[in-house]
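S.K.: prediction below, plus the sequence it came from.
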Amino acid sequence: MNTILYIRLTIDNSNPAIYRDIQVKSQTSLEVMHEIIQATFEWSNLHSHYFKDSTGNIIKDKKGILIGSIITTSGSITYVYDYADSWGVRIEVLEARDIMDENFTPICTDGRRNSPPEESGGIVCYTDTLDMLQLHQNKEWRYPLIAEWLGEDYNPETFNMEAINSRLQNIII
């Protein structure tokens, strides 16, 4: 029997919240959890990362630590990605259930808002960028370099669960 954790991943200080609800086995290593978070937020694993436990201690050996052994339904841990931009992702268990399926793979079941692009400067710069675009949305000149960087069709409110689940299927557990 396997225990499945229903987890919410929320980008720290995002307002409105940018989050993903995922399901993973409690036996998932932090090393694989890193890959799951990268896929879930559409990041490309270009930077270093670390995990912090609920007391703020940095977890150094990710290979030997299982997500189910360091987090409970009443606590959370933090994933920090890109030391310069310092993306913080709060990982909290919403629920745990036992299942019989031995072949269970990670899945995203819900979420809100588009992922901030890689290299977008952390939550403060990303939010400032969106504010600038919103402020000038009705003007002919809309910060063309920012629009080019985000992509002409980038919508911060879009959430594509199908694309996320497609990426999650490619993770080797």
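M.R.: That came through fine.

S.K.: all contacts plus neighbour counts: C-alpha atoms, from now on.
M.R.: Fine.

S.K.: over to the residue of the chain positioned farthest from its centre. Which of the three states is it?
M.R.: No residue in the chain sits farther from the centre than residue 140, which is 33.8 Å out by CA atoms, centre = their mean. Here residue 140 is recorded as coil under DSSP: H, G, I helix; E, B strand; the rest coil.

S.K.: also residue 97?
M.R.: strand.

S.K.: just checking, it touches residue 23?
M.R.: No: the pair residue 97 / residue 23 is not scored as a contact, 10.1 Å apart, by CA atoms under 8 Å.

S.K.: look at the two and report which has more neighbours.
M.R.: residue 23 (21 against 11; other CA atoms under 10 Å).

S.K.: now that one: which helix or strand?
M.R.: strand 19-25 (DSSP states H and E).

S.K.: contacts for that strand next, please.
M.R.: 2-11, 40, 68, 104-113 (CA atoms under 8 Å, 6 or more residues apart in numbering).

S.K.: give me the distance from stretch 123-141 to the chain's centre.
M.R.: Its chain's C-alpha centre and that of stretch 123-141 lie 23 Å apart, by CA atoms, centre = their mean, to the nearest Å.

S.K.: mind listing what's buried along that stretch?
M.R.: If you call a residue buried by 16 or more other CA atoms under 10 Å, then stretch 123-141 has these buried ones: 123, 126-127, 129, 133.

S.K.: which helix runs longest in the chain?
M.R.: helix 122-135 (DSSP state H).

S.K.: what packs against it?
M.R.: For helix 122-135, there is no helix or strand it packs on, judged by 3 or more CA pairs under 8 Å, 6 or more residues apart in numbering; DSSP states H and E.

S.K.: and if we set it to 10 Å?
M.R.: With contacts taken as 3 or more CA pairs under 10 Å, 6 or more residues apart in numbering; DSSP states H and E, helix 122-135 sits against strand 87-99, helix 144-150.

S.K.: winner for burial among those?
M.R.: Stretch with highest mean neighbour count among the helices and strands packed on helix 122-135: strand 87-99 (a mean of 18; mean count of other CA atoms under 10 Å).

S.K.: specify the angle between that strand and helix 122-135 in degrees.
M.R.: 110 degrees (axes from the mean of the first three to the mean of the last three CA atoms, to 10 degrees).

S.K.: ok, back up a step: out of the helices and strands packed on helix 122-135, which gets nearest to residue 35?
M.R.: Among the helices and strands packed on helix 122-135, the nearest to residue 35 by CA to CA is strand 87-99 (13.3 Å).

S.K.: put this beside the first:
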Amino acid sequence: MRSDVAEVLERLRDVRDLDLLRVLDQALSSGEAGSSDPDVVEPYRWFVARLGAGVTLTAAGYLPPALVSETMQRFGWDADWIGAGNREDLTGPVRDLRSSARQLGLVRVYRGRLLPTAAGRRLTENSAGLLEHITRRLPLGTSEAEQQAGVLWLLAVAAGRSDALQVVGRGLAALGWVDRVTRRSVDSTDVTLLVHPTRMVFERLGLTRRRRSESSERASALARAALFGDEPADSPAPPVQTSARELTVTLIDVDPPVWRRIVVPESLTLRALHGVLQTAMGWRDAHLHLFRVGQVVYGDVEDFPGELGDEEVTTLGDLAARTGEFTYEYDFGDGWEHRVQVGGRTSASGTPHCLDGARACPPEDCGGAPGYERLLAALADPADPEHAELTEWIGGGFDPEAFDVGAVNEVLATLHRRPRQRRRR
């Protein structure tokens, strides 16, 4: 797996957005990667072979009109194309074929001629090799935004989602991309432009079309090959029972209380427990944290005057052997403190899970317990002078009583499912 792809996947896991985690999980489990039909690459193979020793471009730098027409007719693209179909700048399918062939490293321009690259010449007689070459180059794009949008689009297609563009928009927002002028999440037009370099490869291969669903099995197989390589995933290991502890986590200074009851393996490090608590409570892991056990502190702290423990190696079992209660602090600005009460030892699967809980997690950056109290009062009173502003800030309705244990467990299961081993690329 390419390092840039792996980075996006890990960042998506950290976001803990349930829909995005479902997409990731579906992409990983939708079937074996790879395409069973190397002839799917015929448009690229034929185009590179057709160039021969090179084709002289027009004075404006475009393909000769005769070659544009020939390409359109060769693949039947002229059947539903409005226009003469002989000018590259006005003929999208050929323009995209040439542009993507260049980005795939199959052709290049030299002294006014379009030439096959060494790789392009070598692969014109090897369709299987050409298919592997293309999957290794995806996603396409010259900017980081295009690359990340391409990864998200490939994930959506690999997962069999028909709303791939909507998934990309949600994913880009989760990854922090915003419009430079408005500072709002990228809109549908931006998303379409950003995914175009990657999407046009699938369109030229006949796997997707702009006005049709992007969830065909052939498209999904190629997307999985581009993301994960061409080896099948390992079979998931059967669940193993392990020693675990029941934890009751309560947010301090919030009334009525926000609490969760979870079961966590004793072998989990405090760093991993931090992720479980973030998911169970509903936080977004956007701030620093620490665990406080007596006079010892573990976590994201610097220049701490007291004893500092290592959360990367200290386990829940280590803490449970020393104390029946400790504190978990999150967001040192808002100062959210959680009382964590350690229950008895039990036997459970290696995946943390939530048993019960009550009420929604406060929104991030609302000002701690006093700010949350003020927020709820303003939201409940349309006459409050801050009602409209805070309603817009929170993005619409907010139900402080809402809690879905099933949704929490779905996220926990996805986050802690052992990643499938793929061939490194």
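M.R.: Ah, there it is. Here the structure is a predicted model, which is why all the values come from computation and not from measurement.

S.K.: what residues of stretch 282-298 of structure 2 count as buried?
M.R.: Neighbour-count burial for stretch 282-298 of structure 2 [16+ other CA under 10 Å]: 282-283, 285, 289-293, 297-298.

S.K.: can you lay out the residues you listed as CSV showing distance to residue 25 of structure 2 and secondary structure?
M.R.: Listed next are the buried residues of stretch 282-298 of structure 2 as CSV, based on distance: CA to CA, whole Å; DSSP: H, G, I helix; E, B strand; the rest coil:
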residue, distance to residue 25 of structure 2, secondary structure
282, 20, coil
283, 21, coil
285, 20, coil
289, 27, strand
290, 30, strand
291, 30, strand
292, 34, strand
293, 35, strand
297, 35, strand
298, 31, strand
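
S.K.: so which bit of structure 2 is stretch 14-30 of structure 1 matched to?
M.R.: Matched against structure 2 by TM-score structural alignment, stretch 14-30 of structure 1 falls on residues 254-270.

S.K.: end to end on that stretch, go ahead and measure it.
M.R.: 24 Å (CA to CA, to the nearest Å).

S.K.: helix or strand for the closest residue to residue 262 of structure 2 other than its chain neighbours, which one?
M.R.: Nearest residue to residue 262 of structure 2, sequence neighbours excluded (CA to CA, 6 or more residues apart in numbering): residue 354, at 4.2 Å. Using DSSP H and E, residue 354 of structure 2 sits in strand 353-358.

S.K.: just give me the mean distance for that strand relative to structure 1.
M.R.: Taken over the aligned residues, the distance from strand 353-358 of structure 2 to structure 1 averages 0.6 Å (mean CA distance after the TM-score superposition for structure 1).

S.K.: what residues sit buried inside that strand?
M.R.: Within strand 353-358 of structure 2, judged by 16+ other CA under 10 Å, the buried ones are 353-355, 357-358.

S.K.: what's in contact with that strand?
M.R.: 246-250, 256-265, 276, 279-281, 400-413 (CA atoms under 10 Å, 6 or more residues apart in numbering).

S.K.: ok so, going back, check the gap between the residue farthest from the centre of structure 1 and residue 133 of structure 1 for me.
M.R.: In terms of CA to CA, residue 140 of structure 1 sits 12 Å off from residue 133 of structure 1.

S.K.: residue 314 of structure 2 matches what in structure 1?
M.R.: So, by TM-score structural alignment, residue 314 of structure 2 is matched to residue 65.

S.K.: residues contacting the spatially closest residue to its match that is not a sequence neighbour?
M.R.: Using CA to CA, 6+ apart and skipping residues adjacent in sequence, the residue nearest residue 65 of structure 1 is residue 29, 5.5 Å away. By CA under 10 Å, 6+ apart, the contact list for residue 29 of structure 1 reads 62-69, 173.

S.K.: can you pull out the helices in the stretch 201-350 of structure 2?
M.R.: Secondary structure of the stretch 201-350 of structure 2 (DSSP state H, counting those that start in this stretch): helices at 217-228, 270-281, 316-320.

S.K.: re the thing from before, for the strand holding residue 23 of structure 1, give me the average deviation versus structure 2.
M.R.: On superposition with structure 2, the mean distance recorded for strand 19-25 of structure 1 (mean CA distance after the TM-score superposition for structure 1) is 0.6 Å.

S.K.: what angle do that strand and helix 30-40 make?
M.R.: Going by the same axes, to 10 degrees, strand 19-25 of structure 1 makes 140 degrees with helix 30-40.

S.K.: mind listing what's buried in strand 19-25 of structure 1?
M.R.: 19-25.

S.K.: looking at those residues, spot the one nearest residue 86 of structure 1.
M.R.: residue 19 (16.6 Å).

S.K.: ok so, going back, quick check: the two most widely separated of the contacts of residue 29 of structure 1?
M.R.: It's 69 and 173 that sit farthest apart of these, by CA to CA, at 17.1 Å.

S.K.: and the two? which has more neighbours close in?
M.R.: residue 173 (15 against 11).

S.K.: from residue 148 of structure 1, how far out is the more buried one?
M.R.: In terms of CA to CA, residue 173 of structure 1 sits 36 Å off from residue 148 of structure 1.

S.K.: on that earlier part again, and the strand holding residue 354 of structure 2, which stretch of structure 1?
M.R.: Using TM-score structural alignment, strand 353-358 of structure 2 pairs with 107-112 in structure 1.

S.K.: residue 202 of structure 2 touches residue 221, doesn't it?
M.R.: No: here residue 202 of structure 2 does not reach residue 221: they are 11.4 Å apart, not a contact under CA atoms under 10 Å.

S.K.: more neighbours, the two?
M.R.: residue 221 (24 against 20).

S.K.: which residues of the stretch 101-250 of structure 2 fall in strands?
M.R.: For the stretch 101-250 of structure 2, the strands defined by DSSP state E, counting those that start in this stretch cover 107-110, 113-116, 241-251.
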